[in-house]
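# quick one: sequence plus predicted model below, questions after.
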Amino acid sequence: MIIKRILNTLFLLVTLFSFSQQNLYTSFSIPDNLKQNANAVVRDDATTIILQSSQSMLVTEKRIVTVLNKEGNDAVNAYMHYDDNVNVKTLEVLVYDNFGKVIKKIKEKDFRDVSAVDGGTLYSDSRVKYLEYTPIKYPYTIEFNSEYETNNTAFINSFFPVTEYFLSIENSSYTLSFPEELVIRKKEKNIEGYKISKDLTSTKIHYSIKNVSGIKPEDYSPNFSDIVPKVMFASKQFSLKGVNSEVENWNEFGTWMYHDLIKSTHDLSEGTIIKIQELVKNEPDNIAKAKKIYQYVQDKVRYISVQVGIGGWQPFNASEVDRLGYGDCKGLTNYTMALLNAVGIESNYSVVFAGDSQRS
């Protein structure tokens, strides 16, 4: 009798779980408050990151999004950036109709695969695979499953549940697991006013958020990124394109970049050094000399981007830019710095981020 009751209880729990899961694939179960100001609703977004070591990271995501109208198509976000350091393990999409029935299965080979850089780049190993799907009718639901492994641990995905206007969140979670010997730093932004749960231990970080109604843009409102919650993470010990490092603060970051990536690239030939010294010898001061050198660089070289491996961060040698007559932002910056150094003018190599773009 007791065994029978246990079996009946287990059956009921399994049934309830299956029913609740099935409810995520139809718009009928979306709470009314989440449909307001929403073109799409994230039903569940679970990101799991396992830092296996400072040189290996496994990232898994399961994202279920119900798209209510055509303006919500962009909220699907079914894509994956990759390069030679990323091993794609899983990439697939299931499409459901409004009643929760699977109407299409899309495998990795069916994703569009294109370069992830613009026309100004001569060559790069950065690419992106993305879903190209035209719905037959609305609403519909997309389930996006992805998993990849990488030896780049310098950049850990953030917990960023609300990614755009007119997007509601039913449930979103983020879990970061790591060995106890790794030191993980985090920075929380704009989490006040949101019901965010978090659980922090010596080897795991977990955040979750539920029932966030869509945000409607307003005139003269702050930047979107300044009003939505975001938690950023970084490991003190990391690997970037095969270069290992340990960085505690910005000073150590700058020291690492200079000594490991930049210092060895200031290798102008003796002939170029003599030429540039001759060019500025009659200028009255360092400002005038710098202007002459900037004009020299502008007349001599042109911008062409080549970003492969650590080349996305490490500039070409100054001698190569001088010989070839071209380089990317890092290469041209570094070349100009080497020319200034050749005539005794101190300058500093700087890395600047604007939005999602890195510039040197």
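That came through, no problem.
# rest of the way, CA atoms for contacts and neighbours
OK.
# I'd like the distance between the residue lying closest to Glu108 once chain neighbours are set aside and Tyr296.
Leaving out its chain neighbours, the residue that sits closest to Glu108 by C-alpha to C-alpha, 6 or more residues apart in numbering is Leu91, at 5.1 Å. For Leu91, the distance to Tyr296 equals 49 Å [C-alpha to C-alpha, to the nearest Å].
# equivalent analysis for Arg43, please.
For Arg43 relative to Tyr296 (C-alpha to C-alpha), the value is 57 Å.
# the more surrounded of these two?
Higher neighbour count among Arg43 and Tyr296: Arg43, with 26 against 15, using other C-alpha atoms under 10 Å.
# which ones are touching the closest residue to that one other than its chain neighbours?
Counting by C-alpha to C-alpha, 6+ apart, Glu170 is the residue found nearest to Arg43 once chain neighbours are left out, at 4.9 Å. Counting by C-alpha atoms under 8 Å, 6 or more residues apart in numbering, Glu170 touches 34, 41-44, 210-212.
# so Glu170: helix, strand or coil?
strand (DSSP: H, G, I helix; E, B strand; the rest coil).
# same question, Val41
Assigned by three-state DSSP, the conformation of Val41 is strand.
# what is the neighbour count of Ile274?
Using other C-alpha under 10 Å, Ile274 has 12 other residues around it.
# if you could redo that for Lys281, that was the one I meant.
Based on other C-alpha under 10 Å, the number of other residues close to Lys281 is 11.
# relative to Leu339, how far out is it?
The gap separating Lys281 from Leu339 is 13 Å, by C-alpha to C-alpha.
# now Gly309
Distance, Gly309 to Leu339, by C-alpha to C-alpha: 26 Å.
# of the two, who's got more company?
Neighbours were counted for Gly309 and for Leu339 using other C-alpha under 10 Å; Leu339 has more, 24 against 17.
# quick one: residues contacting the more buried one.
So Leu339 contacts 268, 273, 276, 293 (C-alpha under 8 Å, 6+ apart).
# helix/strand/coil for the residue most central in space within the chain?
Most central in the chain under C-alpha atoms, centre = their mean is Asn157, positioned 6.2 Å from the mean C-alpha point. Look at Asn157: counting by three-state DSSP, its state is strand.
# ok, it - contacts?
232-233.
# cool, and Lys198?
Residues near Lys198 by C-alpha under 8 Å, 6+ apart: 205-208.
# of those residues, which is the nearest to Val65?
For the contacts of Lys198, the residue nearest Val65 by C-alpha to C-alpha is Ser208; the value is 16.6 Å.
# next up, a second structure to put side by side with the first:
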Amino acid sequence: MQAQDVHIQKKSENIVIKEDGSFVRNIRVQVKASENPAVYPIFYDHELERIEEIEVFERKGRRLKQIEEPIIATRDVELDVIASKRIKSIIVPPGDGAVINYAVHCDELMYLSSLPLFSYRDVDTLDYTLNVPSSRTLVRDIIHSDALRNFSMDSVVTKTGTRWKIRLTPDEIESNPLSLFGIYRNSRDPLMRMIFPPAAYGRDGKRYLNDWYLEKVNTRRGINKTVATQVDALTEGISDPREQMEIIYQYIQQNFKYVALEIGMGAFIPRHANQVFANKEGDCKDLSNLLSQALNYKGIKSDIALAATYNHITDCDFPSLSSADHVVCLAYVDGERFILDPTDPIHIAATPVQSIQNRTLLLVNEAGGEWIEADGASPEENSIEYQVSLEGNASNLELQGSFEVVYGGISGNFLKRSYATMAPREFTASGTVHYESVFGNQSVSELQAVNNKNDFSISGKLAVNGKRFDDANSEFLFLDFVPRLFETIERNQILEGTHFGSTFRKRVVIRVQMETPFAAFEPREKNYSAEGIDLQVRMSSPSERVVEYSYEFSVDYQRADKENLERINKGLEFFKKTVDEPIVLEKKV
């Protein structure tokens, strides 16, 4: 039986924070009666945590009888981004219920950065008790609190500190391998973020996290002669600091492999810059630290910053390790600040980093840290321009022609990434499949791509079938092959949580040259506008043989959420109606 099938009456955690900065989570799980054996899993990091004092009791009426030798299996977890995680699986016998007690010991208090206010199993009641010594203060906040049920939190001052008690009825949510180990992606579930500054910091969690992180990172800084020689060779003859910055940035982007090896606190603290350089690989914190050290060596002021990508459960706007899932580099040239992400192989300095647009960063520096906001691109900066030219074929009613699309800003990053990593033939095959989908499963061929610094363009041949029907007096032209509004999303309805990659403005112009003349018609315009979204559709006949259909679509959202979902889907419904209605062309006699 899978762990998710365990039904829990109550789960309690009594967390004791010690004066030396370590902590213990004393956990008690009351399992409901079951006719079948089940498995209760304990997920932990064996580099940071020790599981001790495991006790299993089976319920006999009103009494509990301890199982002297409970069945416990331990195995390592093999995941790409996690290297030090394990699972202890405790067999729960069938019967009237059971109780499991165990303790989780950890020597690094900063690792206690959040409490999940939800559950991956059926739990009636979730209790937390936090015992905070007088030498420290609990600083906290709760995200997505609107999803909480029967939540209460209060505190009592004791002789040794403060005892916080939290109780709630948790929602059961679907788990995935990463979330079981505290890596929350594409989630909107309630979470309490925490930090415990020493008394000297008061409630200044930002300064405490900054100083703690800085102390750890300082031991991984500095570059040796080998690294310095390479940096000097790259910038030889270049005196302009911005040009030096761009050369070093591109070198690390293009010559270092992204490898996430997270062992214990290595999930948060980078490896030494010299080690990363020697291995030619690393993850975001490793490569950002190396880049920062190389820039500082050349006299370009640089720091690193904690960040949260768009699919993280929260923004990095609260001083807790649980707030961040990314690290970037910041550089300063002639009074201008540049956010650099060496793990993004297509990012260009002075443009927004797509994964952290408009997100909060915690700049780690000697001045106690600083909250800053990453830039985001406007819809106008992320333009998408389609030009489609088609001609009718009287023999088979097919439309044949060509198309070209130019992506400005970061709107075409999804293509640029594929272009940078795929062989040309593979990219062409993948692109052909994509654009055939974009054009409503019509035929695309002879695809050509041009990758410029500030834009990306695609052109090709297009053949459209099954969209023309005629009778003696009229011809019906269906335009449901028009490129869809959201290019990377095939559904007619957007789901909450869908990320669009960026805001954008899209303009599509389709010109169809017919074989026989038709009666000109008055231009027709249809518009839909709501907060953050605008769609303007126009149909016209510039001449007696030409039909022109165009639309301009602007969306000022990066993702669909509870607030904007209805507006976005109404826009999609409006668009579908416009393309589902045929244009009726009255033939000239």
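Alright, I've got the coordinates. Predicted model only: the values in this text are computed from it and were never measured.
# quick check: Glu370 of structure 2 vs Phe338 of structure 2, distance?
Glu370 of structure 2 is 15 Å from Phe338 of structure 2, by C-alpha to C-alpha.
# between the two, which one's more packed in?
Taking neighbours as other C-alpha under 10 Å, Glu370 of structure 2 and Phe338 compare with Phe338 leading, 20 against 14.
# quick one: the aligned residue in structure 2 for Val352 of structure 1 from Leu109 of structure 2, how far?
Using TM-score structural alignment, the partner of Val352 of structure 1 in structure 2 is Ala307. According to C-alpha to C-alpha, Ala307 of structure 2 and Leu109 of structure 2 sit 21 Å apart.
# pick out whichever of these two has more residues nearby.
Applying other C-alpha under 10 Å to Ala307 of structure 2 and Leu109 shows that Ala307 carries more neighbours, namely 26 against 16.
# does the more buried one touch Ala324 like I think?
Yes: using C-alpha atoms under 8 Å, Ala307 of structure 2 makes contact with Ala324 at a distance of 5.1 Å.
# what sits closest to Asn101 of structure 2 if chain neighbours are left out?
Arg28 (4.6 Å).
# same check, this time on Arg63 of structure 1
Of all residues not flanking Arg63 of structure 1 in the chain, Asp45 sits nearest, at 4.2 Å (C-alpha to C-alpha, 6+ apart).
# sec struct for the aligned residue in structure 2 for that neighbour, please.
Matched to structure 2 by TM-score structural alignment, Asp45 of structure 1 sits across from Lys11. At Lys11 of structure 2 the chain is in strand, as set by three-state DSSP.
# distance of Lys11 of structure 2 from Gly61 of structure 2?
20 Å.
# which one of the two has more residues nearby?
Set side by side, Lys11 of structure 2 and Gly61 show more neighbours around Lys11, with 19 against 9, by other C-alpha under 10 Å.
# return the residues in contact with that one.
By C-alpha under 8 Å, 6+ apart, Lys11 of structure 2 lies in contact with 27-30, 123, 125-127.
# likewise for Ser22 of structure 2?
Residues near Ser22 of structure 2 by C-alpha under 8 Å, 6+ apart: 105-109.
# go with 7 Å
Residues near Ser22 of structure 2 by C-alpha atoms under 7 Å, 6 or more residues apart in numbering: 106-109.
# so Met194 of structure 2 is in which element?
strand 191-195 (DSSP states H and E).
# repeat that for Phe427 of structure 2.
For Phe427 of structure 2, the host element (DSSP H and E) is helix 424-438.
# what span of structure 1 lines up against that helix?
By TM-score structural alignment, helix 424-438 of structure 2 lines up with nothing in structure 1.
# same for the helix or strand following that helix, what does it pack against?
The first helix or strand that comes after helix 424-438 of structure 2 along the chain, using DSSP H and E, is strand 443-451. On a contact count with 3 or more C-alpha pairs under 7 Å, 6 or more residues apart in numbering; DSSP states H and E, strand 443-451 of structure 2 meets helix 424-438, strand 455-464.
# make TSV from the ones you listed and add distance to Val584 of structure 2 and mean neighbour count to it.
What follows is those, written out as TSV (distance: least, C-alpha to C-alpha, whole Å; neighbours: other C-alpha atoms under 10 Å):
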stretch	distance to Val584 of structure 2	mean neighbour count
helix 424-438	24	17
strand 455-464	18	20
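# distance to Pro198 of structure 2 added to the ones you listed, as CSV?
Shown next, in CSV, are these (distance: least, C-alpha to C-alpha, whole Å):
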stretch, distance to Pro198 of structure 2
helix 424-438, 54
strand 455-464, 50
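# so which of these is nearest Lys526 of structure 2?
Comparing those by C-alpha to C-alpha, helix 424-438 comes nearest, at 21.9 Å.
# relative to strand 443-451, how tilted is the closest one?
120 degrees (axes from the mean of the first three to the mean of the last three C-alpha atoms, to 10 degrees).
# what's the spacing between Phe353 of structure 1 and Asn69 of structure 1?
34 Å.
# who has more neighbours, those two?
More neighbours surround Asn69 than the other of Phe353 of structure 1 and Asn69, with 15 against 9 (other C-alpha under 10 Å).
# looking at it, the more buried one is touching Ile136, isn't it?
No: at 11.2 Å, Asn69 of structure 1 and Ile136 do not qualify as touching, with contact defined as C-alpha atoms under 7 Å.
# what is in contact with these two at once?
By C-alpha under 7 Å, 6+ apart, no residue touches both Asn69 of structure 1 and Ile136.
# may I see the contacts of Leu339 of structure 1 arranged in TSV, with neighbour count as well?
Compiled in TSV, the contacts of Leu339 of structure 1 are given as follows (neighbours: other C-alpha atoms under 10 Å):
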residue	neighbour count
Leu268	19
Ile273	18
Ile276	18
Ile293	21
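# which one of the residues you listed is nearest Asp118 of structure 1?
Among the contacts of Leu339 of structure 1, Ile293 lies closest to Asp118 of structure 1 (C-alpha to C-alpha), at 28.9 Å.
# now that Ala305 of structure 2 has come up, it's in contact with Cys329, right?
Yes: here Ala305 of structure 2 reaches Cys329: they are 6.2 Å apart, a contact under C-alpha under 7 Å.
# between these two, which contacts overlap?
With contacts defined as C-alpha under 7 Å, 6+ apart, no residue is shared by Ala305 of structure 2 and Cys329.
# got the residue ranges for the helices in structure 2?
Secondary structure of structure 2, counting by DSSP state H: helices at 205-218, 225-234, 241-255, 273-279, 284-297, 413-421, 424-438, 565-580.
# this completes my enquiry, with thanks.
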